[in-house]
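>>> sequence and predicted structure below; questions after.
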Amino acid sequence: MRIHRIAARETNCYLLWGRRGVILIDAGPPGSAATVIAGMKEAGVRAEDLRLILITHGHLDHYGAAAEIQEWCGAPVAAYPGEPEFSQDRRNALPPAQTLRGSLVRWTYMLLSPMARFAPLEADILLEDKAALLDYGLEAWTVLLPGHSPGSLGVVTPDGDLFAGDLFVNYAVPSQPLYLSDPEAWQRSYERVLELRPRMVYVGHGEPFPGVDLDPIYPARYQYRWWVR
C-alpha cells in the first residue's frame, strides 16, 4: 500500500492509496488547508480521488483544516461516535498534561486558540471499532485507541501499518503524548497495540517508527531525549 505523509505544521497527515481511491488520515490545524491540499496535489491526488477524510480524534490540530479540505474535494468526514463533537467550543479542549512543559504548552494553547479562525465541522460518517474501510476503497480497518482522548481512532492495514493518531509521539524516542485524558485507558490501548504487532507505527507528531520499538514506550518527559536509547 502506498503511504504519503504531509506535514501540516507540527501535525502529520497521511494519504493511503487503496484499489479504488485514496483516504486522508487527519487534516491538520486551522490555516493549514492550503498546505495539505498542495501536498495532495504534489502526490498526484485529485479532488475526485479522495474518498474519505478520517479524523483520529477531536483535537484542533487534527481537524482544524478539515472543513476547507472537504470543500475542495467533497469527501465525507469520519470519526468515532464517542469522540466529542468538532465545533468552535472544542478549541480549548486539551486533556491534562503529564509534564511541566505540557502544562505550559496547554496554557499557551488555551490563551491563543480563541483567535484561530476555522469552519466548524461535523462528522458525516461515524466509524466504530473494527470498522472496515472497503466502502471507501481501502483494505484496512479501524481500531479504537482511547487514552489521549476518549474516542481516538486508529487505522490498521493488512501490511501491518498502524496509524495511531496521538496515542504515541516520536520526536526523539517513541513515547507517551504530553496529554492523556485517561491514563488507564491509554495503558489498555498500548497493550492492544502490542497484541496487533504492527510492522510500522505512524504517529500524529514526529517520525514513524518500527513496531519493534513499541517496547518500551517512554514516559512523556523523555520525548526529546534521544540519548535514552
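Received the coordinates, thanks.

>>> going by C-alpha atoms from here, please, whenever you check contacts or count neighbours.
Noted.

>>> quick one, helices of the chain?
33-42, 60-63, 66-73, 100-112, 183-196 (DSSP state H).

>>> how about JSON lines for those, with distance to Asp26 and mean neighbour count added?
Shown next, in JSON lines, are the helices of the chain (distance: least, CA to CA, whole Å; neighbours: other CA atoms under 10 Å):
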{"stretch": "helix 33-42", "distance to Asp26": "10", "mean neighbour count": "17"}
{"stretch": "helix 60-63", "distance to Asp26": "5", "mean neighbour count": "24"}
{"stretch": "helix 66-73", "distance to Asp26": "8", "mean neighbour count": "20"}
{"stretch": "helix 100-112", "distance to Asp26": "19", "mean neighbour count": "14"}
{"stretch": "helix 183-196", "distance to Asp26": "19", "mean neighbour count": "16"}
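
>>> which strand is the longest one in this protein?
If you go by DSSP state E, the chain has its longest strand at strand 11-18.

>>> neighbouring contacts of it?
1-7, 22-29, 36, 40, 61-62, 137-139, 203-206 (CA atoms under 8 Å, 6 or more residues apart in numbering).

>>> report the distance from that strand to the chain centre.
10 Å (CA atoms, centre = their mean, to the nearest Å).

>>> equivalent analysis for stretch 62-77, please.
Relative to the mean C-alpha coordinate of its chain, stretch 62-77 is positioned 14 Å out (CA atoms, centre = their mean).

>>> same check on stretch 4-24?
10 Å.

>>> before we go on, here's another structure to hold up against the first:
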Amino acid sequence: MLPFLLLAQLPAQDRPSSCSNCPTWNVAQPGFRLFGNTYYVGTHGLSSILITSPQGHILIDAALPESVPRIVDNIRSLGFRVEDIKLILNSHVHFDHGGGLAELQRLSGARMAASPWSADAMMKGVVPRDDPQFGAIIPSPKIETKVRTFKDGAVLEVGSLAVTAHYTPGHTPGGTSWTWRACEKDRCLNMVYADSLSAVSEDGFLFSRRSQYPHAEDFEGSFAFLARVPCDLLITPHPEASGLWDHLEQRKTNREALVNSNACRIFTASLREKLKERLATERKQ
C-alpha cells in the first residue's frame, strides 16, 4: 500500500484499485440532497451520507480507500467543509464501506464510533475470522485513533443532530443500521440507513452450519427490526439495493419519489427471500 501522505495527494482516478469490481463502484457521482439536512456524498456504487448542522456534521460510511477524493469533492461542492465533520459512523467494516474511514478521520479530525465487533476490527485493521467473508476480502485500512463503542439503541449526538444505532448483524457480526429525523420546514421524515443484510460469504462457508455461523438467528432479528422501524426514506450502503437511482430519476417529475413508508418492509421481504434461497442451496450441499 502506498504511504498515506503520498496516497492522499493522488486524485481518485490515479489511486490503485482495491478490487476487480471497485472501478465500477467508484464511478463519480455528484453529491445531492436526499431530504432536509441529509445529503448523498458517495460514489455511484457506494453510499456515503452526510447529515449536517451549524454545530458540525455526521458522516456515515466512507466507501473505498480510493473513493475519498470523490467524497471530499462532493462535500465541498455542496458547500460544506470536511473539517466540520465531528463524528464518523459505519454500517459494516468491509473495505467497500469502511475503506475510506481512516483517511477521512485524519482529514476531518472527527471522533469515530462503531459497534464493539466493528470497532475492534477497525483498530486492528483486520477481517475477523468470524466474518463470513474472512479469506475472501481485504481488510480496511487500520484506524489509528480510538474508536468508541456504543450499545444497541444508543443515541449519538453532534450539536442538534441525533442518530440512533441499531445492531443489525448478519452480513457481518457487527453490522449497524442508523435512524434519524430530517426536516424541511414543518415536515419531518424518518430516515433509515439500513446495513447490508445479504448472506454473502467465502466459498465453502455455510450460514446453516452452526460451527461456522453460531448465531444464525442474527438475520431474523435484523429483519424484524427493519420490518417494524418507522421508515419514510430508505438508504442502503449499495445504493441500488434500495432503488436509489431509479427513484432519483423519478424525482425529476415526482418530488416524492424517494419517500415510501413501506420501503423498509418491502426491502425486508426481498432479503428474507434471498436468505431462504441461500439456505435451500446450502441444504443441497
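Thanks, I have the structure now. The structure presented is a predicted model; accordingly, all values stated were derived computationally and were not measured.

>>> check the mean deviation of the longest strand of the first structure from the second structure.
For strand 11-18 of the first structure, the mean deviation from the second structure after alignment is 1.6 Å (mean CA distance after the TM-score superposition for the first structure).

>>> tell me the angle that strand makes with helix 33-42.
Using axes from the mean of the first three to the mean of the last three CA atoms, to 10 degrees, the direction of strand 11-18 of the first structure lies 30 degrees away from that of helix 33-42.

>>> how close does the residue nearest the centre of the first structure sit to Trp107 of the first structure?
The centre of the first structure sits closest to Gly165, judged by CA atoms, centre = their mean, with a distance of 3.1 Å. According to CA to CA, to the nearest Å, Gly165 of the first structure stands 22 Å off from Trp107 of the first structure.

>>> sorry, back to before: which residue in the second structure lines up with the residue nearest to the centre of the first structure?
Aligned by TM-score structural alignment, Gly165 of the first structure pairs with Asp195 of the second structure.

>>> now swap in Trp141 of the first structure and tell me
Matched to the second structure by TM-score structural alignment, Trp141 of the first structure sits across from Thr164.

>>> surely that match and Val158 touch.
No - Thr164 of the second structure is beyond contact range of Val158, at 12.0 Å (criterion: CA atoms under 8 Å).

>>> now the helices of the first structure in JSON lines, with distance to Ala220 of the first structure?
Formatted as JSON lines, the helices of the first structure follow (distance: least, CA to CA, whole Å):
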{"stretch": "helix 33-42", "distance to Ala220 of the first structure": "28"}
{"stretch": "helix 60-63", "distance to Ala220 of the first structure": "19"}
{"stretch": "helix 66-73", "distance to Ala220 of the first structure": "28"}
{"stretch": "helix 100-112", "distance to Ala220 of the first structure": "9"}
{"stretch": "helix 183-196", "distance to Ala220 of the first structure": "12"}
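
>>> for Leu145 of the first structure, find the nearest of these.
Closest approach to Leu145 of the first structure among the helices of the first structure (CA to CA): helix 183-196, 5.0 Å.

>>> what is the closest one packed up against?
Using 3 or more CA pairs under 8 Å, 6 or more residues apart in numbering; DSSP states H and E as the contact test, no helix or strand touches helix 183-196 of the first structure.

>>> ok, Tyr218 of the first structure to Leu94 of the first structure distance?
Tyr218 of the first structure is 21 Å from Leu94 of the first structure, by CA to CA.

>>> if we ignore the residues flanking it in sequence, what's nearest the counterpart of Ala7 of the first structure in the second structure?
Matched to the second structure by TM-score structural alignment, Ala7 of the first structure sits across from Gly42. Nearest residue to Gly42 of the second structure, sequence neighbours excluded (CA to CA, 6 or more residues apart in numbering): Ser48, at 4.2 Å.

>>> what does Ile58 of the second structure align to in the first structure?
The alignment partner of Ile58 of the second structure in the first structure, by TM-score structural alignment, is Ile23.

>>> surely its match and Leu52 touch.
Yes - counting by CA under 8 Å, Ile23 of the first structure touches Leu52, with 4.8 Å between them.

>>> so what sits against both of those two?
Shared contacts of Ile23 of the first structure and Leu52, defined by CA under 8 Å, 6+ apart, are found at Tyr136.

>>> who has more neighbours out of the two?
The neighbour count for Ile23 of the first structure versus Leu52, taken as other CA atoms under 10 Å, is higher for Leu52 (25 against 21).

>>> look up how far Cys13 of the first structure lies from the more buried one.
Distance, Leu52 of the first structure to Cys13 of the first structure, using CA to CA: 13 Å.

>>> go on, Gly102 of the first structure?
Distance from Gly102 of the first structure to Cys13 of the first structure, by CA to CA: 22 Å.

>>> equivalent analysis for Leu178 of the first structure, please.
For Leu178 of the first structure, the distance to Cys13 of the first structure - CA to CA - is 19 Å.

>>> ok, now Tyr222 of the first structure?
Counting by CA to CA - Tyr222 of the first structure and Cys13 of the first structure are separated by 24 Å.

>>> the two: which is more packed in?
Remark: of Tyr222 of the first structure and Cys13, Cys13 carries more neighbours, 25 against 17, as counted by other CA under 10 Å.

>>> how about Arg228 of the second structure, what's its partner in the first structure?
Match for Arg228 of the second structure (TM-score structural alignment): Glu195.

>>> dump the residue contacts of Trp186 of the first structure.
Residues in contact with Trp186 of the first structure (CA under 8 Å, 6+ apart) are Leu145, Pro146, Gly147, His148, Leu167, Leu180.

>>> from Leu167 of the first structure, how far off is it?
For Trp186 of the first structure relative to Leu167 of the first structure (CA to CA), the value is 7 Å.

>>> translate Ile55 of the first structure into the numbering of the second structure.
Match for Ile55 of the first structure (TM-score structural alignment): Asn90.

>>> that match - nearest residue in space that isn't next to it in sequence?
Asn90 of the second structure's closest residue in space is Asp61 (CA to CA, 6+ apart), at 4.7 Å.

>>> residue contacts, the one you found?
The contact partners of Asp61 of the second structure, by CA under 8 Å, 6+ apart, come to Ser47, Ser48, Ile49, Ile88, Leu89, Asn90, Ser91, His97, Gly98, Gly100, Leu101, Pro237.

>>> and the fourth one, how many neighbours?
Ile88 of the second structure is flanked by 24 other residues according to other CA under 10 Å.
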